[in-house]
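Q: Following is a predicted model, sequence given first.
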Amino acid sequence: MSVDAVLDIAAAVFLIAGAVLCLAAGVALVRFPDLFSRMHAAAKPQVLGLLLVLIGCALRLRSGVDITTLVLVGVFQLATAPVAAHMVGRAAYPDEQTRSDLLLTDELAGHLDRITQHRQDDPTPS
């Protein structure tokens, strides 16, 4: 078996595993009951699935310019997905769209009055 054949098989495995993780993340977004579970499903398996797909593409393409582009896509995804999930959670918390009975630690509870007051004082329409 040649090196190209082994790399093609490895690329296929990475592509299929990444696609399955992305599919699982999409199903979880529809099926999970609360906001925090959905945020977890949107951030973690989706990012890992994308990274596996990018690795599979890099193994298949084997070109320096293409691999550099794939690395940039992966880095930007790793940098933005957790921040976006964090901001969605912070924005949804004051609207009581979370299930507090599932939280082990509620670090924002002490700040809820300040957040609510800031929203009432803000003259911009929502």
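A: Received the coordinates, thanks.
Q: C-alpha from now on. contacts and neighbour counts both.
A: Will do.
Q: So which bits of the strand or helix carrying residue 44 are buried?
A: Assessed by DSSP states H and E, residue 44 sits inside helix 35-61. Buried positions in helix 35-61, judged by neighbour count with 16 or more other CA atoms under 10 Å: 35-36, 38-60.
Q: burial count for the nearest residue to residue 59 once chain neighbours are set aside?
A: Once flanking residues are discounted, residue 59 sits nearest to residue 11: 5.4 Å by CA to CA, 6 or more residues apart in numbering. Residue 11 has 22 neighbouring residues, counting by other CA atoms under 10 Å.
Q: Just give the closest residue to the residue positioned nearest the centre of the chain, not the sequence neighbours.
A: For the chain, the residue nearest the mean C-alpha position is residue 43 (1.8 Å; CA atoms, centre = their mean). Nearest non-adjacent residue to residue 43, counting by CA to CA, 6+ apart: residue 81, 5.7 Å away.
Q: For the one you found, give its distance to residue 56.
A: Between residue 81 and residue 56 the distance is 21 Å, computed by CA to CA, to the nearest Å.
Q: Also residue 23?
A: Residue 23 is 16 Å from residue 56, where distance means CA to CA.
Q: all helices of the chain, in order?
A: Secondary structure of the chain (DSSP state H): helices located at 3-31, 35-61, 64-92, 112-121.
Q: packing partners for the first one?
A: When you say that, I think you mean helix 3-31. Packing partners of helix 3-31 (3 or more CA pairs under 8 Å, 6 or more residues apart in numbering; DSSP states H and E): helix 35-61.
Q: Check it against this one:
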Amino acid sequence: MTGTEILDWISVILLLLGAALSFAAGVGLVRFPDLLSRMHTAAKPQVMGLVLISVGLGLRLFPDPRVGFLFLVVLFQILTVPVASHIAARVAYRTGRVRRDLIGVDELEEQLEPR
């Protein structure tokens, strides 16, 4: 096997792993019972799946200068998805759309109690 064939196989494996993680995130959105669990599965595996897919594409398209755009996409997703997920969860908590019986430790309740 040549070096190009090895990189092709590595990129195929990374693409399949990324697709599997993205698929698992989609299944979790349908299967999990409450909003916070769904948000967790929408944020964590989706971003990791995107990273794996982007690395696989980057290995496949390496000499192409457009590989830098893949890096920017991954960086933007890593920076924005956790922040957006946190803000959406906090809004859901404040508006009462969270099932409190499924929360193990509720540290936010002490901070939001009326004074």
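A: Yep, it's here. Keep in mind that what you see is a predicted model, and the values were worked out from it rather than measured.
Q: follow-up on the earlier one: identify whichever of the helices of structure 1 lies nearest to residue 105 of structure 1.
A: helix 35-61 (13.1 Å; CA to CA).
Q: can you count the residues close to residue 25 of structure 2?
A: Neighbours of residue 25 of structure 2 using other CA under 10 Å come to 23.
Q: just residue 17 of structure 1 next, same as before
A: When counting by other CA under 10 Å, one arrives at 18 neighbours for residue 17 of structure 1.
Q: just checking, it touches residue 50?
A: No - counting by CA atoms under 8 Å, residue 17 of structure 1 stays clear of residue 50, with 9.7 Å between them.
Q: and the gap between the residue nearest to the centre of structure 1 and residue 37 of structure 1?
A: 10 Å.
Q: Please apply the same query to residue 58 of structure 1.
A: According to CA to CA, residue 58 of structure 1 and residue 37 of structure 1 sit 31 Å apart.
Q: One more: residue 13 of structure 1?
A: In terms of CA to CA, residue 13 of structure 1 sits 28 Å off from residue 37 of structure 1.
Q: that older thread, and the helix holding residue 44 of structure 1 with helix 3-31, angle?
A: Orientation of helix 35-61 of structure 1 against helix 3-31 (axes from the mean of the first three to the mean of the last three CA atoms, to 10 degrees) gives an angle of 160 degrees.
Q: name the helices or strands packed onto helix 35-61 of structure 1?
A: helix 3-31, helix 64-92.
Q: tell me the angle that helix makes with helix 64-92.
A: Using the same axes, to 10 degrees: helix 35-61 of structure 1 against helix 64-92 is 180 degrees.
Q: once aligned to structure 2, how far is helix 35-61 of structure 1 on average?
A: Mean deviation of helix 35-61 of structure 1 relative to structure 2 after superposition (mean CA distance after the TM-score superposition for structure 1): 0.4 Å.
Q: How about the contacts made by residue 29 of structure 1?
A: Going by CA atoms under 8 Å, 6 or more residues apart in numbering, residue 29 of structure 1 touches 38, 39, 41, 42.
Q: Swap in 10 Å and give it another go.
A: 23, 35, 37, 38, 39, 40, 41, 42 (CA atoms under 10 Å, 6 or more residues apart in numbering).
Q: ok, now residue 5 of structure 1?
A: With contact set as CA under 10 Å, 6+ apart, residue 5 of structure 1 has these partners: residue 11.
Q: What is the neighbour count of residue 84 of structure 2?
A: 13.
Q: And it, what's its match in structure 1?
A: By TM-score structural alignment, residue 84 of structure 2 lines up with residue 84 in structure 1.
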